[in-house]
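Asks: Predicted model and sequence below, questions to follow.
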Amino acid sequence: MNNDLPERRDERGMSQADLAAAVGVSRQTINAIERDRYDPSLELAFDLAAEFGCRIEEIFDPESE
């Protein structure tokens, strides 16, 4: 599932570690999501969307695969 987390982080000047701390996961989890190696749980997807003030569908594109 493609996502635009790296772009959103860059726009805010956040590192993977910053984002991970903000949503309560490890930096490795954020890295795996960004590299399409791990699909987040629904709860984590909601947390990420809340962090960026948007809807889940604006971050993740399930149609892309």
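Replies: Looks like it came in fine. Since this is a predicted model, take the numbers as computed values, not measurements.
Asks: going forward, measure contacts and count neighbours with C-alpha atoms only.
Replies: Fine.
Asks: which residue sits farthest out from the middle of this structure?
Replies: Distance from the C-alpha centroid of the chain, by C-alpha atoms, centre = their mean, peaks at residue 65 (17.3 Å).
Asks: And here is the other one:
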Amino acid sequence: MPKSLIFIGLRVKSQRNFLGISQEELAERTSLDRTYISLLERGKRNPSLLTLIKVAQGLETSVSTLTKDIEEIGFTSE
């Protein structure tokens, strides 16, 4: 799994936990499936920009907050 996907997944999970909402609640807010949210949080999905925007809105944050400092971990495909 690319480090960048794991990084984004951890940010999504962290913000969701901060808000005190479940994966189900986030799925409802974003019109995505709960299993997709789970896979995203584990770095097993590569969200499109439009999906990342939906997730950020559902988490009451911005895409830039979810991806902040991502350059520091690199963009390797491993």
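Replies: Perfect, thanks for sending it. Worth saying up front: this structure is predicted, and the values here are computed from it rather than measured.
Asks: Wait, the residue farthest from the centre of the first structure touches residue 1, no?
Replies: Yes: the pair residue 65 of the first structure and residue 1 passes the contact test of C-alpha atoms under 8 Å, sitting 6.3 Å apart.
Asks: Would you mark the buried spots in stretch 31-40 of the second structure?
Replies: Across stretch 31-40 of the second structure, burial judged by 16 or more other C-alpha atoms under 10 Å covers 34, 37, 38, 40.
Asks: what residues does it touch?
Replies: 5, 9, 23, 24, 26, 27, 45, 46, 47 (C-alpha atoms under 8 Å, 6 or more residues apart in numbering).
Asks: Nearest residue to the last one in space, please, no chain neighbours.
Replies: The shortest distance from residue 47 of the second structure to any residue that is not its chain neighbour, by C-alpha to C-alpha, 6 or more residues apart in numbering, is 7.5 Å, and that residue is residue 40.
Asks: That neighbour maps to what in the first structure?
Replies: Using TM-score structural alignment, the partner of residue 40 of the second structure in the first structure is residue 33.
Asks: C-terminal to the host helix or strand of that match, what's the next element?
Replies: Assigned by DSSP states H and E, residue 33 of the first structure belongs to helix 27-34. Later in the chain than helix 27-34 of the first structure, the nearest helix or strand by DSSP H and E is helix 42-52.
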